[in-house]
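In: Sequence and predicted structure are below.
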Amino acid sequence: MVSVNSQGDMEWDFGLPNSLDEYDERQVLTLKYLFRDVSLDLDKEDSILWVHSVNKVYSVAEGVRVMLESNLDTEFVCVKVVWNKLVPSKIAIFHWLAIQGGVPVKETLSFRHCLRDGADDKCGWCSSQVESIDHLLLHCPWSYNVWSALFSWWKLVCVMPSSVVEISLACFHGLGVKAKEAWRLICPVSFWLIWLARNNFLFNGSYQSWKSVVEHIKIKVFQWLVNAGKVESFHLYVWNAQPWMLLK
């Protein structure tokens, strides 16, 4: 909310609590810095404009174009990988959140003071490491088994990347264009199904073996490729054994 003080200057009220942690304080200062030159006409109705297009109307395509054309950091290079038309929106959004550090794992919840009193921030599967995004989706022994099985499925010898960003960008060098397209599907669906298995275990007490998750990943990617006309629907057996043989 914005108001005008007795000197005629605009004052911004973000409606935030008086006590903020260090991270949130920095965010508020950044926001105030961005608003320092903003001038509002309080007699006019608010409207939202997208300044990067002629008609001032935002579209996803315009947003992606601006990010790709800007000199942004490595995470934004993932735009091409994440926003894949073969991947359902909810899974692509989760993949993007994982890259941006926005998945509500215990480490994040603890930092935001959102964990219950007495609750720890350890991984629910291994109980030995803090449940960060990279740990949960890649490095926990349970998740690591999922990825090792997927690498073995494609006859890959691979050192586990250090982060979700790194494995998303790898997708996977040296495999060729068609195989890389398949891995652009394998990564997001793997993250998504690992997350669902974690939630089912944490909130419902229902443990799912990593082997069953691997099979689910294979079938889901196969279905997406069939729907896209990349493989034939009757080749599921070959897909499980030699997937690179089927890609058109």
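Out: Received the coordinates, thanks.
In: make it CA atoms for all contacts and neighbour counts henceforth
Out: OK.
In: Where do the strands of the protein begin and end?
Out: Secondary structure of the chain, counting by DSSP state E: strands at 2-4, 10-12.
In: Got another one to weigh against that:
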Amino acid sequence: NFPRLFSLSNQKDSLVSEVGARHGDRWIWSFSWRRNLFQWEEDLVAQLLDALESVVLNMEDDTWCWVPNPEGIFSVKSTYDYLAKVLSSEDVIQEEMVLVFDQIWDSPAPSKVIAFSWQLLYDRIPTRRNLDYRRILAPEASRECVGCVGKVESSIHLFLHCPTAMLVWYDVFRWIGVVIVIPPTLFSLFEVLRGMASNKKIRMGYLLIWHATLWCLWKARNNTIFANGSMDSKDIVEEIKVLSWKWSLVRLKSSPCMFYEWTWDPGDCFLR
């Protein structure tokens, strides 16, 4: 860094092409200063030129380059891989978690919903516990879960162990025809559902409903806090059925299902 030279430059807003010229196969820099430089400042210029020796310039127009992708092109996957590396360097990620993070995007759910589930698994959504940890909640604000009484609203509680959330999950399990005991983590639930699928079509359907359940629980929570709604498990399950059916019409690679067929036997719809 050369802040001293920058402060003395007459070319602060100049383009690279305006502070030099090509002579043969070499690029020669031409700096302009607002006064004569002292000897120690001349030494800084020499250091700057040494640092610039490794810079290779061409005559093509500048373009944007996305560094996390070797091809320089932006993509959601490269962004996800980059953020996953950053976050995993901050936290100790167990092998089970790594597998889920690798598989979570392989789902027909909308991208914004998958992104929400991804944030949830990293515990980066604004639950009351997280807001309190970041000192965003006022001292007098409630830290309790909106779905029950006496429990702090953490991610794992709100989406899995809250009595309301458990009722929702058990109703969803009955609806899709599986028997599962609520596991200790959302990672485990993801892996259990994925492992119970007998083929890829059913697996895609299960993951679609897994994402829809998390999304609808969060929507119900927000509606309770901000719109004077309520955390009613039956209403949440109905919303899960409606929303997942709408997604299935455009996102599952199967023949469309009528809504009554979807609510009666989604497994049959998965296999069409």
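Out: Received the coordinates, thanks. Fair warning: this is a prediction, and the values are worked out from it, not measured in the lab.
In: which of the strands of the first structure sits most buried?
Out: Greatest average neighbour count among the strands of the first structure goes to strand 10-12 (a mean of 13), per mean count of other C-alpha atoms under 10 Å.
In: Reformat the strands of the first structure as a markdown table; add distance to Arg112 of the first structure.
Out: Below are the strands of the first structure laid out as a markdown table (distance: least, C-alpha to C-alpha, whole Å):
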| stretch | distance to Arg112 of the first structure |
| --- | --- |
| strand 2-4 | 26 |
| strand 10-12 | 24 |
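In: and Trp125 of the first structure, which of the ones you listed is closest to it?
Out: Proximity to Trp125 of the first structure (C-alpha to C-alpha) singles out strand 10-12 among the strands of the first structure, at 44.7 Å.
In: how about the closest one, aligned to which bit of the second structure?
Out: Across the second structure, nothing matches strand 10-12 of the first structure (TM-score structural alignment).
In: quick one: stretch 121-137 of the second structure aligns where in the first structure?
Out: Using TM-score structural alignment, the match for stretch 121-137 of the second structure in the first structure runs over residues 99-115.
In: list the contacts for the counterpart of Gly147 of the second structure in the first structure?
Out: Using TM-score structural alignment, the partner of Gly147 of the second structure in the first structure is Trp125. Contact analysis of Trp125 of the first structure by C-alpha atoms under 8 Å, 6 or more residues apart in numbering lists 140, 142, 198.
In: ok, now with 7 Å
Out: The neighbourhood of Trp125 of the first structure, defined by C-alpha atoms under 7 Å, 6 or more residues apart in numbering, consists of Trp142.
In: what about it, distance to Phe191 of the first structure?
Out: According to C-alpha to C-alpha, to the nearest Å, Trp125 of the first structure and Phe191 of the first structure sit 16 Å apart.
In: Equivalent analysis for Gly118 of the first structure, please.
Out: The gap separating Gly118 of the first structure from Phe191 of the first structure is 28 Å, by C-alpha to C-alpha.
In: where exactly do the helices run in the first structure?
Out: Remark: helices assigned in the first structure by DSSP state H are 22-34, 60-69, 74-77, 79-82, 89-100, 106-111, 133-134, 141-153, 164-170, 177-204, 210-227, 236-241.
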